[in-house]
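A.B. asks: show me how the following folds:
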Amino acid sequence: MSVDWLLTGGEVVSFESGASRSSALAVGNRRIVATGSDDELERLAGPRTRRTQLDGAAVLPGFIDTHMHLEKVSHEFAMLALGQARDVTEVCARVRERAASDRPGAWIRCLGDAGGWHERNLAEGRLPTRDELDAAAGDHPVFLYRRPDHGALNTAAVAKVADLLSGAATEAFDPRTGHLHGPLVRLVNDALYRPGVHEREDQLDLLSAASKRLLAMGVTTVVDPGLPAGFEAAWDLYRAAVGAGVLVQRVLLMNRFDWRREFSAELDRVRQGATAPGDGDDRLRAWALKLVLDGEFTGAWLRPAEEPGSDSNARYTPEQLRTVLRLAADRGWPACVHAMGGGAIAAVTRTVRELRAAGASLAPGQVSIAHAFLIDDAEVDDCSELGIGLSVQPPLAYTYAREMRAVWGELADRAVPFGAMARRGARFAGGSDTHPCDPLTGAAIAVTRRAWDGSDLGADEALTPWQALSLYTREAGHYIGRSDVGTLRPGAVADFAVWPENPLARDATEWPSLRPTLVAVDGRPVWRGD
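C.D. replies: The predicted structure is shown next:
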C-alpha cells in the first residue's frame, strides 16, 4: 500500500541518536513510515500520494512545550505588551489605542510577565493612576499587572472586582490611585482567568488565536500545568475547543492543587473528580497531579544553610507531599512537583526514596520536578537514580534575572545549571512557563545564557544547539512518557514542521526570528506560513 504523503529534496532532522542523514520523509496513517533518501522512499509512493518538494528546507519534529499555561497564555497573547514603555503618557496612549479598537466594555490588561515592564523603567517611577486610566479607557475596565506584587486599576475595573477589594487594607489597595500591592495583586490577576469572567465564545476565540500563533512557532504539543484548582473548568473549555476544531495542538492537562485551600478539601476534589489522570484521548488527555511545593524567587524553599530561604517557604508538609505521591503511586497517576529551591528538590527526592523503600510502585518518570532552579550535582544524580523526571524553563531566568539576583544574590549564579545537568547524563525537558513562550527562543536562551537585559546567566552552563533543541523534541517526548512524539523515527506520530533551513545551521541568536513554512499534526497540514 502506498504512503499518504511524501516529502523529498530536503533535510530531515529526526532527533534520534545516531540517525543517518535523510532527505525525504514518508507519512502514512498519521504516522512516520520512513525516512531516507529520495530514491529509497520513492518506491513507497503511489498515484494518490501527496507530494511535497522541500527545495532544501528542513523537517523537524513538532515542538513540545512541557510547561505552558495554555488558557492563561491565550489571554496574554491578546494583552498589551508594555515592556518598551518609558513613561506613563506612553502607557496611557497604548491603553487609549486598545480602548478605541476593542469591543465596548472589554477588559484591557497588560502582560505582567515581561522583563522590561516595571515602574522603575518609567520616567515617573510609578504606574498610571486610576484617574489617568479612566481618561484613557472610558468604560473599559483596565488592570495593569506588574508581576509579582504591583498593579493598577481604573474605576470600571474596581467595580468589576469589588468583592476582592472589599475590606482590603490601604497598603494593599489605595482607592485614590487605584494601585494594588502585595498578595492582593495575584488574587485579582488570578480571578480574571476564572470561568464567568469571559464568555465562552470569547474564550474559544482566544484559544483559536493562540493555537494558530503557537503553530507559527512550530508547537504541536502543550503540557499545561493548570491553574489553582482550575482543572475542571479548563478541561471543559479545552474539550469544547477541540470539538470546535479551534485547538489543534495535543494538550496534556495537569490537575493542580490550590495551596491556599484546605489540603483535605483539595485531596477530596482530586480523588472524587469525574476526570482522572489518563482520561481523554490522543489529542486531549488529563495528565499529572500538580503540587506547588514552594514559591518562586522570594518564596523558594532553599537549603538550611542558604539565605534567605528555609523550610518556612514550604507550602505543604512532608506528610502532605507523601500523601499526594502515595496517591499517585497507588493509582498509577503521574505527579509533577513545582520545586524551585534546593530544599524543595531534596524533599521530593527524599519522599520518593522513602516511598520506594516502603514498597510503593513508581515507574520511571511518573514523578517529575518542574523548575529545579537551584538543583545541585547530588540532586541531579538522585533524580536520575530514582527515575524522577525534570523539566526546565529557560525563559524564567531570562525574564526574571533581576528579581532572581535581587533575592538570591550569589546563589543566582548557580541557578538553572543546564550544562552541569547534561554533563552528568541527566535527561530533562524544556518548557516556557512565561513569555517568551517560543521554543526556539527558549532553546536560544539555553545556548546563549543571556537574559532580556543582556546580562550573563552563566556561560559555563550553556547547552550545545543540538542539546537545546532536544529539550523541546526528543527529551520532551521522553518526559511525558511518549516515545512516539518529539522525533521523526518510523512509527512516531506525524507531528512536524518544515523550516526554510535547518535552525542548527544558523547561529542560535537568530533562532527567535525563524518561522516554519508548514506545520503538520497527525500527518495533516494544519498551518502554512504566508
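
A.B. asks: only C-alpha atoms for contact and neighbour calcs from this point on.
C.D. replies: Will do.

A.B. asks: residue 390 is in contact with residue 369, correct?
C.D. replies: Yes. Using CA atoms under 8 Å, residue 369 is in contact with residue 390, at 5.0 Å.

A.B. asks: could you pull out the strands for the stretch 301-450 of the chain?
C.D. replies: With DSSP state E, counting those that start in this stretch as the criterion, the stretch 301-450 of the chain has strands at 335-339, 367-371, 389-392, 429-430.

A.B. asks: list the contacts of the first one.
C.D. replies: In this structure, residues lying in contact with strand 335-339 by CA atoms under 8 Å, 6 or more residues apart in numbering are 288-295, 300-301, 325, 328, 345, 348, 366-373.

A.B. asks: what of the third one?
C.D. replies: Applying CA under 8 Å, 6+ apart, the external contacts of strand 389-392 come out as 66-67, 364-373, 383, 416, 427-431, 479.

A.B. asks: give me the buried positions along that strand.
C.D. replies: By neighbour count, with 16 or more other CA atoms under 10 Å as the criterion, the buried positions of strand 389-392 are 389, 390, 391, 392.

A.B. asks: tell me the angle the helix or strand residue 291 falls within makes with strand 367-371.
C.D. replies: Assigned by DSSP states H and E, residue 291 belongs to strand 284-292. Interaxial angle of strand 284-292 relative to strand 367-371 (axes from the mean of the first three to the mean of the last three CA atoms, to 10 degrees): 70 degrees.

A.B. asks: follow-up on the earlier one: so which of the strands of the stretch 301-450 of the chain is the most packed in?
C.D. replies: Mean neighbour counts were compared across those using mean count of other CA atoms under 10 Å; the top stretch is strand 429-430, at a mean of 29.

A.B. asks: list the helices and strands it packs on?
C.D. replies: Strand 429-430 sits against strand 389-392, helix 474-479, with contacts defined as 3 or more CA pairs under 8 Å, 6 or more residues apart in numbering; DSSP states H and E.

A.B. asks: can you tell me what sits against it?
C.D. replies: The contact list for strand 429-430, computed with CA under 8 Å, 6+ apart, reads 64-67, 390-394, 442, 470-472, 475-476, 478-479.

A.B. asks: mind doing that once more with 7 Å?
C.D. replies: 65, 66, 390, 391, 392, 393, 471, 472, 475, 476, 479 (CA atoms under 7 Å, 6 or more residues apart in numbering).

A.B. asks: for the comparison step, fold the sequence that follows:
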Amino acid sequence: MRYLRDGGPLQQAGSGRPHVLRSRDEAEGSQAASVVRLTAADWLLENARVATLDAGRPRAAALAVAGGRVVAIGTRAEVEPLAGRRPERVDCGGATVLPGLVDPHLHLYALAASAVNLDCAAPAIRDVADLLAALRARARSLPAGEWLRGEGLDERRLGRLPTATELEAAAPRHPVRLRHRSRHASVLNRRALALLGRVEGCDPRAGLVGGAENALSRLVGPVPRAILAEGLVASGRRLAAMGLTTIADATPRTYHGLAPLRQLMAAGSFPLRVFAMRPVGSSPWRGGGMLFPGPVKIMVEEGSRGLRPGPSTLARRIAAAARSGAQVAVHCLGAATLVATVAAFAALPARYRVGRRHRLEHVAECPPPMVATIAALDLVVVTNPAFVHWRGDAYRAETSGPARRWLYRARSLAAAGVTLAGASDAPIVPASPWVGLAAARSRRTAGGHVLSTGERLGAADALALFTTGAAQSLRAPALGRLVEGGPADLIVVEPDPLRAPPDEVADTRVLLTLVGGRPAWRA
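C.D. replies: Predicted coordinates:
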C-alpha cells in the first residue's frame, strides 16, 4: 500500500517488497523520476476525492488504471475487481485526484535553455548596476568571442534598460544579447549590433532591437545540443512536479527542429505529452506516441508604425493556413491586432472556420464589442491569468479607466460562450499552473491590488482553464478529464482546488503525476 500523505513513508511495489520514498525536497532534481518508472503501470487509487470533470460521474472515491487507461471510477468496492492482478495500491489519505493539467502555450526550449542564459530577473539583480555586475562576472567565465545570452530583461523592474555602450563596457570581448521579458525585443552591445547589421526596428544608440528576434536567434546560434537535452529533461521533471501532463510548445518549429525532443521521448527521458506549434508554410507531419503537431502559429508585432505583418498580409496568411487544413493560432496582444485578426477569421468561408478551434493567443486587450464577435466565430481564447498576478501592478500603472477592464478578460468571455484555455507562457512568467488558477479566481496582483473583479472566475471555471478548456484548445477532448477508457493522465494534489481559497490553491502540492499510467513525478 502506498501512502501519499505525510506520516506514511512505507511503499510497497508489486513484488511485495517495502520501499521507503524520500521526501519531495530530497527527491526533486534527483533520480526519483527514473526510479518510479520501474514500478508497475497498473494502479489502484483509493481513499481519494476524485474530481473527474466529467458530467457523467463528477465525483468518486477510487480509481483504477490498467494499460495506460482509466478502467474504473467509483467506490473502492466497484473499482478493485477491475484494477488488474497486482496493481500499485495508493492510499490517497483524502487527497484530491484530478485530471492531469494542460498548458497549451509555453516555450519549452526556452525553459530548457535557462542553463546558458543569464537570468536578468534574478532576485540579486535589482537595478542596471547589478545587471552590469552580473554580466561582468558571466563574461569572465566564457571564452572570448562567445555570445553572452540573457533572458528576462524588464525595464520596470530595473528602472530602465541598459544601453549598448554599458553592455559593451561590461563585456567588451563578447557579443551580448539580453532578451526582453516579452521575448519580442532584445538589447545588444556594440559588438552584437555590428554582427547583426542594419535591420528594421533597431535603435543603434540604445542597442534596442524590436521585431527581429528570429534573425537574432539565427545569428546567436542554437544552444549546444548536450545542454539543451539536459535542460529538456530537467524541464519535463519540473513541469510534471507542477501537475502538468500535457504542454504545447508555442515557439513554431519544423519537425526537424524537434529532433532533440523526439530523441528524448524515444528514450523515455521526457514524460509529458507535447503538442508542437508549426511555422507558417511548414510541411504537415503525423503525430505519434507522445508528440503531436499543434496549430500553425502566426506572429504579429504591434508598434508605432502599425501591425507587422499588416492586416491584409495577416489575412492572407490566416486564410492560407486554414485552407491547408490546419488549426491556426494568432499572437494577439494589443487591441489593434485582435481587431485585424478577428476580421480575417470572419472573412473565412465557414468550412475553414467552423469546428477548427482556431485560437487567439493572449488577448491582453479585448474591447467590449469584440467579445460577442469572438463567440460568434467560435474562436478559442488562450489567456494568461498568471500575468494578472505577476504583471498586474505594471498593468495598473500603464492603464486607467475603462481600458483596465479590457485586460485579460475571463468571465465576460466565458459568459458569452467563448471557449477559454489558460496558459503560463513560461518562461515569460513562472510555469506554475496553480498561480494561474488562483489569479483567475482572485484577480489579485503580486502587490495585493485587484484587477477587474468582474472578470473573476469561480473555482470550477478556473480549473477548466487548465483542463477541459486547454484540451479543447488543442483539439484533444480526451484529455483534461477522467473517464473510463480514457487516458490515465492524472494527478493527486493537496488541497482540493475546487474547495480551497485562491491563496492556498497557488501553493498546491502535487503528490503524484501519472501520464498514460506511467509515473512522471511523486513527492
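
A.B. asks: just to revisit the earlier point, nearest to residue 110 of structure 1 among the buried residues of strand 389-392 of structure 1?
C.D. replies: Of all those, residue 110 of structure 1 sits closest to residue 392, with 25.5 Å by CA to CA.

A.B. asks: I'd like to know how far that closest one sits from residue 479 of structure 1.
C.D. replies: 11 Å (CA to CA, to the nearest Å).

A.B. asks: show me what contacts the residue most central in space within structure 1?
C.D. replies: Taking CA atoms, centre = their mean as the criterion, residue 68 is the residue nearest the geometric centre of structure 1, at 2.2 Å. By CA under 7 Å, 6+ apart, the residues touching residue 68 of structure 1 are 222, 223, 224, 225, 431, 432, 433.

A.B. asks: dump these into JSON lines; add neighbour count and distance to residue 527 of structure 1 as well.
C.D. replies: Shown next, in JSON lines, are the contacts of residue 68 of structure 1 (neighbours: other CA atoms under 10 Å; distance: CA to CA, whole Å):
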{"residue": "222", "neighbour count": "22", "distance to residue 527 of structure 1": "16"}
{"residue": "223", "neighbour count": "24", "distance to residue 527 of structure 1": "20"}
{"residue": "224", "neighbour count": "25", "distance to residue 527 of structure 1": "22"}
{"residue": "225", "neighbour count": "26", "distance to residue 527 of structure 1": "25"}
{"residue": "431", "neighbour count": "29", "distance to residue 527 of structure 1": "22"}
{"residue": "432", "neighbour count": "22", "distance to residue 527 of structure 1": "22"}
{"residue": "433", "neighbour count": "24", "distance to residue 527 of structure 1": "24"}
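
A.B. asks: helix or strand next in line after the helix or strand hosting residue 190 of structure 1, which one?
C.D. replies: Taking DSSP H and E as the definition, one finds residue 190 of structure 1 inside helix 183-191. Counting by DSSP H and E, the next helix or strand C-terminal to helix 183-191 of structure 1 is helix 200-215.

A.B. asks: what are the contacting residues of the helix holding residue 190 of structure 1?
C.D. replies: 149, 150, 151, 172.

A.B. asks: can you tell me the closest non-neighbouring residue to the first one?
C.D. replies: Distances taken as CA to CA, 6 or more residues apart in numbering place residue 182 nearest to residue 149 of structure 1, at 4.7 Å, with adjacent residues excluded.

A.B. asks: return the distance of that neighbour relative to residue 167 of structure 1.
C.D. replies: Residue 182 of structure 1 is 15 Å from residue 167 of structure 1, where distance means CA to CA.

A.B. asks: so between those two, which is more surrounded?
C.D. replies: residue 182 (14 against 10; other CA atoms under 10 Å).

A.B. asks: count of neighbours near the alignment partner in structure 1 of residue 434 of structure 2?
C.D. replies: Counting by TM-score structural alignment, residue 434 of structure 2 corresponds to residue 440 in structure 1. Per other CA under 10 Å, the neighbour tally for residue 440 of structure 1 reads 26.

A.B. asks: could you do residue 308 of structure 2 as well?
C.D. replies: A count of nearby residues for residue 308 of structure 2, using other CA under 10 Å, gives 15.

A.B. asks: ok, now which ones touch the residue nearest to it when sequence neighbours are not counted?
C.D. replies: With sequence-adjacent residues excluded and distances taken as CA to CA, 6+ apart, residue 308 of structure 2 is closest to residue 301, at 5.1 Å. Applying CA under 7 Å, 6+ apart, we find residue 301 of structure 2 in contact with 211, 307, 308.

A.B. asks: how about 8 Å then?
C.D. replies: Residue 301 of structure 2 makes contact with 211, 307, 308, 309 under the criterion CA under 8 Å, 6+ apart.

A.B. asks: can you list contacts of stretch 112-124 of structure 2?
C.D. replies: Residues outside stretch 112-124 of structure 2 that contact it (CA under 8 Å, 6+ apart): 130-131, 135, 138, 148-154, 178, 223, 227-235.

A.B. asks: of the residues you listed, buried ones?
C.D. replies: Listed as buried from those are 131, 135, 138, 148-154, 178, 223, 228-229, 231-235; burial here means 16+ other CA under 10 Å.

A.B. asks: tell me which stretches of the stretch 401-523 of structure 2 form helices.
C.D. replies: Ranges of helices in the stretch 401-523 of structure 2, per DSSP state H, counting those that start in this stretch, are 411-415, 433-442, 459-465, 468-473, 502-505.

A.B. asks: okay, those in CSV with distance to residue 123 of structure 2 next?
C.D. replies: CSV is the format used below for the helices of the stretch 401-523 of structure 2 (distance: least, CA to CA, whole Å):
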stretch, distance to residue 123 of structure 2
helix 411-415, 34
helix 433-442, 19
helix 459-465, 30
helix 468-473, 32
helix 502-505, 22
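
A.B. asks: how about the ones you listed, which one is nearest residue 268 of structure 2?
C.D. replies: Closest to residue 268 of structure 2 of the helices of the stretch 401-523 of structure 2 is helix 468-473 (CA to CA; 23.2 Å).

A.B. asks: which part of structure 1 matches that closest one?
C.D. replies: On structure 1, the counterpart of helix 468-473 of structure 2 by TM-score structural alignment is residues 474-479.

A.B. asks: how far apart are that stretch and its match in structure 2?
C.D. replies: Mean deviation of stretch 474-479 of structure 1 from its aligned counterpart in structure 2 after superposition (mean CA distance after the TM-score superposition for structure 1): 1.1 Å.

A.B. asks: rewinding a little: nearest to residue 82 of structure 2, of the helices of the stretch 401-523 of structure 2?
C.D. replies: For residue 82 of structure 2, the closest of the helices of the stretch 401-523 of structure 2 is helix 468-473, at 26.1 Å, according to CA to CA.

A.B. asks: what packs against the closest one?
C.D. replies: Counting contacts by 3+ CA pairs under 8 Å, 6+ apart, helix 468-473 of structure 2 packs against strand 101-106, strand 380-383, strand 419-422.
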